[in-house]
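Colleague: Quick one, what's the 3D model for this:
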Amino acid sequence: MKPSIPQGTRDFNAETVRKRNYIFNSIRQVFELYGFQPLETPTMENLDTLMGKYGEEGDKLIFKILNNGLERPEKHVRAKEDFEKVLAGKNTAGITERALRYDLTIPFARYVAMNHGQLTFPFKRYQIQPVWRADKPQRGRYREFCQCDADVVGSKSLLNEVELAGIYATVFAKLGIAVEIKINNRKILAALAELCGGADKMMDITIAIDKLDKIGLDKVKEELAQRGLQPQQIELIEKYLAIDGGNEEKLQQLSLLIGENETGKKGLEELSFVLNYQNNPAFVADFTLARGLNYYTGTIFEVKAVGVNMGSIGGGGRYDDLTGLFGVPNLPGVGISFGVDRIYDVMEELKLFPEAVQTGTQLLFFNLGEAESKNAFELAQQLRARKIRCEIYHEQAKFDKQFKYAEKKNIPYIAIIGSKELQEGICNVKDLQKGEQTTVQQAELAGHLQNLLHIAE
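Modeller: Purely as a prediction, here's the structure:
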């Protein structure tokens, strides 16, 4: 049978891993600059931890894990009936009690609820781990992908939103990606629902609006009608979606539309606060932004790369009642997430990865005999102690074979130590790109390479 991997998953070769690590490290450095500390949670969570937290659409995409046939034998498993329930999207403990994590936010909220007595608040954490979604695979959308999250819990201050927005701006500037950072507020959407007849219409409206980019205005209006909204309510939503102009103009138009609605006025006030801190044209007030997840309650973010046909490469928002879902009320939170896989695709398309990122081994010692390779090993250990990545060709072989190995691995420098060089305590270093060769005293080899590679002590 021909080997394969599950649809929507990928293997990563050395070049890809190095590029991904460049993204991870760039994000991690900025998280640390802003005072966030790392956290990791298990790959799987109890099913009741995840279900009901992502809305109707999200719950369908949770990967459930079948119970091991040997565990909990005291439970009577009615296989046919239980499997029918699972296939219908329902849950039964006889078949499944756990699932792969869908995102990093809900596991974080569960962690805070379990450990809130030992944490210092506001608690600022970042998390870089894979997540799984039973989505239809396509370009930029995978079933297994990595998220990078930063969250603050235990503070209502809007300065947290300002700082998270700053993290987005800093990271994407560092990576060289031109972005549009869209900001809205769920209170504004709640006000729209109230103006359309009641808060109970909130999810119907946000789920439909969230699809605007994918299906267009006419289809959104059709979906709203199917969800029971009346023509005059749909007309109001259409006016809302038609708001345009600069940030200030948009805020003024929205103020007129929502009138004296208290929920809407509060949302406008919060949105204005966050935008007024940003002296950056990348930040855009976007009232079509809905982030169709149940748990957002205030500011919401979404990041799009400019000039690339790609979905969002970041998103997040405030979720003031999230830990209340786990029996720990009154712990407000706000967070953002980076979509690393999409960021990678954007950087590949725009050729934004620095050349140095793709370099693994920096120097290859040719193997020209037993005594020579032993000398090379001693030198290699000295170089490694000075942060120079090097290796020795694994066996004595013709020059041509060793040269080809270096070329295929994109190793920029080679070091040749033959019997003459061994006797004289020297080493021939060749730059494979320039074709230039230099003879160096072995005692000076490390310093010579540090200069060539621009490696600081």
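
Colleague: rest of the way, CA atoms for contacts and neighbours
Modeller: OK.

Colleague: just checking, what packs against the helix ranked longest in the chain?
Modeller: In the chain, taking DSSP state H as the definition, the longest helix is helix 14-33. Helices and strands touching helix 14-33, by 3 or more C-alpha pairs under 8 Å, 6 or more residues apart in numbering; DSSP states H and E, are strand 144-153, helix 159-175, helix 340-349.

Colleague: And this one, please, so the two structures can be compared:
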Amino acid sequence: MNKPSIPKGTRDFSPIEMAKRNYIFDTIRQVYALYGFQQIETPAMETLQTLMGKYGEEGDKLLFKVLNSGDYMNKITDEDLSQRSSLHLAAKLCEKGLRYDLTVPFARYVVMHREELQLPFKRYQIQPVWRADRPQKGRYREFYQCDADVVGSDSLLNEVELMQIVDTVFTRFGVRVQIKINNRKILTGMAEVIGAADKIVDITVAIDKLDKIGLESVNEELAADGISAEAIEKLQPIISLSGTNDEKLATIAEVLKGSEIGMKGVEETRFILDTLKKCSLKNEIQLDLTLARGLNYYTGAIFEVKALDTPMGSITGGGRYDNLTGIFGMPGLSGVGISFGADRIFDVLNTLDLYPKEAINTTQLVFINFGEKETEYCMPIITKARAAGIRTEIFPDSVKMKKQMSYANSKQIPFVALAGDNEMNEGKVTLKNMTTGEQSLVTPEELISIITE
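Modeller: The predicted structure is shown next:
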């Protein structure tokens, strides 16, 4: 018999892992709601028409496609088969695919429900996505995204609010972070000023590696991308910027004064940073010109968040995009959004041991089962305890006491209640505190107040 297994790049989550994940999702949900965001969900499957061509050629290859139901081979000709082209066949055999991210389904949702949406529309979505990627450490084929977006408003107050959301979420988690901010318009302006407008992607990709490979290697990479020595020279003050956010902005404005789009980027960034100064953030926000965010659809502010107390890639990212719904023929709807990396946040909270006990301890109280009449006596007390919000179990079988106690220990249940003849005669129970080992004879009311205090 083959041992059962799960597909590569997927995971089972144990009860303790689920409790931790739910703590993460619930915290993010509560903060999103605080800022007026509302939750939507979209189907796991979308039509391939919706998904294909939205993520570039690479993305198309990473889409999980779903075979049509019924006799899906009957429309396939021998000629189709003789081509032996999986892409060609997939186009005929599959009309649906698993969603690759939450942004494209959201764009489709906005276009389909345009009539009933109140703009600006502030939505959040916490759902799994699927990518047929090569699984490796930290990269899965099925993982959750936690996105929030505002569409239908050009106001930079949206960017300010998203930064406040990030700050609030990580403050609640107890994680110290650095929020990095940049603007695509500044990057475009840089490319313009140095006369290499078509090289914007190469420039940002190279600059993005500054932390990893150092200035010299970045310059070598820029040269290898065909950027002239003169242009690389002009980029130096920008690549190796330092000082406060205001000082950096002043340097950038000086370099970009010949570029209209670049100056627009400086202005937008200045507004966001100046407004945030009045919002007393708990975490540092830093203007970082090397921040390019891989995705090319960002058109304004871009953000990334890094944990300060443990090495980990970006744990949240996002930015402003001008044309979310243009891919579905409805141009001109601007949006800005962020996405929390739940899996990475999970690892950070584990490494720093920041889960609150009450978030991950399941049962608070377990009643020992001594037999039928004792159980009958305990049931009304259990009902009262649950009514008071205490997570309570009774051991279902009257087996040896030792076995029942080891059940309580292995589940780290803090309190155990016992009721034998003596307790029943007095209308009480013996309550044992599993942490201190103390025992006391208490009434049901006292039991409730001890555990809930």
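
Colleague: May I have the TM-score of the superposed chains?
Modeller: After superposition, the two chains reach a TM-score of 0.91 (TM-score structural alignment, normalised by the length of structure 2), with 447 aligned residues with a C-alpha RMSD of 2.4 Å.

Colleague: Tell me where the stretch 301-450 of structure 2 has strands.
Modeller: Using DSSP state E, counting those that start in this stretch, the strands of the stretch 301-450 of structure 2 run over 316-321, 335-340, 365-367, 392-394, 415-418, 429-433, 439-442.

Colleague: Of those strands, which is nearest Glu221 of structure 2?
Modeller: Closest to Glu221 of structure 2 of the strands of the stretch 301-450 of structure 2, according to C-alpha to C-alpha: strand 316-321, at 25.2 Å.

Colleague: That closest one versus helix 157-173: what angle between them?
Modeller: 170 degrees (axes from the mean of the first three to the mean of the last three C-alpha atoms, to 10 degrees).

Colleague: So which bits of strand 316-321 of structure 2 are buried?
Modeller: Residues of strand 316-321 of structure 2 classed as buried by neighbour count (16 or more other C-alpha atoms under 10 Å): Thr316, Gly317, Gly318, Gly319, Arg320, Tyr321.

Colleague: Check those residues against Glu46 of structure 2 and report the nearest one.
Modeller: Tyr321 (22.3 Å).

Colleague: What separation do you get for the closest one and Leu117 of structure 2?
Modeller: 19 Å (C-alpha to C-alpha, to the nearest Å).

Colleague: what are the ranges of the helices in the stretch 201-350 of structure 2?
Modeller: In the stretch 201-350 of structure 2, the helices defined using DSSP state H, counting those that start in this stretch lie at 210-224, 229-239, 245-255, 260-277, 342-351.

Colleague: Could you export those as TSV, including mean neighbour count and distance to Phe25 of structure 2?
Modeller: What follows is the helices of the stretch 201-350 of structure 2, written out as TSV (neighbours: other C-alpha atoms under 10 Å; distance: least, C-alpha to C-alpha, whole Å):
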stretch	mean neighbour count	distance to Phe25 of structure 2
helix 210-224	15	31
helix 229-239	15	37
helix 245-255	17	32
helix 260-277	18	25
helix 342-351	17	8
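
Colleague: Structure 1: which residue goes with Lys402 of structure 2?
Modeller: Matched to structure 1 by TM-score structural alignment, Lys402 of structure 2 sits across from Asp400.

Colleague: Test my guess that Leu363 of structure 1 contacts Lys409.
Modeller: No: applying C-alpha atoms under 8 Å, one finds Leu363 of structure 1 not in contact with Lys409, separated by 10.6 Å.

Colleague: Comparing the two, which residue is more hemmed in?
Modeller: Taking neighbours as other C-alpha atoms under 10 Å, Leu363 of structure 1 and Lys409 compare with Leu363 leading, 24 against 14.

Colleague: aligned partner of the more buried one in structure 2?
Modeller: By TM-score structural alignment, Leu363 of structure 1 lines up with Leu365.

Colleague: so who does its match touch?
Modeller: By C-alpha atoms under 8 Å, 6 or more residues apart in numbering, the contact list for Leu365 of structure 2 reads Ile390, Arg391, Thr392, Glu393, Ile413, Pro414, Phe415, Val416, Ala417.

Colleague: tell me which of those residues is nearest to Val129 of structure 2?
Modeller: Arg391 (32.8 Å).

Colleague: residue contacts, the closest one?
Modeller: When contacts are counted by C-alpha under 8 Å, 6+ apart, Arg391 of structure 2 touches Thr362, Thr363, Gln364, Leu365, Ala385.

Colleague: Excluding residues flanking it in the chain, which one is nearest the second one?
Modeller: Spatial nearest neighbour of Thr363 of structure 2, excluding adjacent residues (C-alpha to C-alpha, 6 or more residues apart in numbering): Arg391 at 5.0 Å.

Colleague: For the longest helix of structure 1, report the contacting residues that lie outside it.
Modeller: Residues outside helix 14-33 of structure 1 that contact it (C-alpha under 8 Å, 6+ apart): 37, 126, 128, 148, 150, 167, 170-171, 174-175, 340, 344, 353, 357-358.

Colleague: ok, of the residues you listed, which come out buried?
Modeller: If we count by 16+ other C-alpha under 10 Å, the contacts of helix 14-33 of structure 1 have these buried: 37, 126, 128, 148, 150, 167, 170-171, 175, 340, 344, 353, 358.

Colleague: What's Ala193 of structure 1 aligned with over in structure 2?
Modeller: Ala193 of structure 1 maps onto Ala191 in structure 2, by TM-score structural alignment.

Colleague: For my notes, confirm its match occurs in a strand.
Modeller: No: applying DSSP: H, G, I helix; E, B strand; the rest coil, one finds Ala191 of structure 2 to be helix, outside a strand.

Colleague: hang on, it packs against Ile200?
Modeller: Yes: if you go by C-alpha under 8 Å, Ala191 of structure 2 and Ile200 touch, sitting 5.6 Å apart.

Colleague: Between the two, point out the one with more neighbours.
Modeller: Set Ala191 of structure 2 next to Ile200 and count neighbours by other C-alpha under 10 Å: Ala191 wins out with 24 against 18.

Colleague: do you know how far the residue nearest to the more buried one when sequence neighbours are not counted is from Asp147 of structure 2?
Modeller: Nearest-residue entry for Ala191 of structure 2: Ala197, 4.7 Å, with adjacent residues in sequence omitted and distances by C-alpha to C-alpha, 6+ apart. In this view, Ala197 of structure 2 and Asp147 of structure 2 are 31 Å apart by C-alpha to C-alpha.

Colleague: Just tell me what Ser419 of structure 1 corresponds to in structure 2.
Modeller: Checking TM-score structural alignment: Ser419 of structure 1 goes with Asp421.
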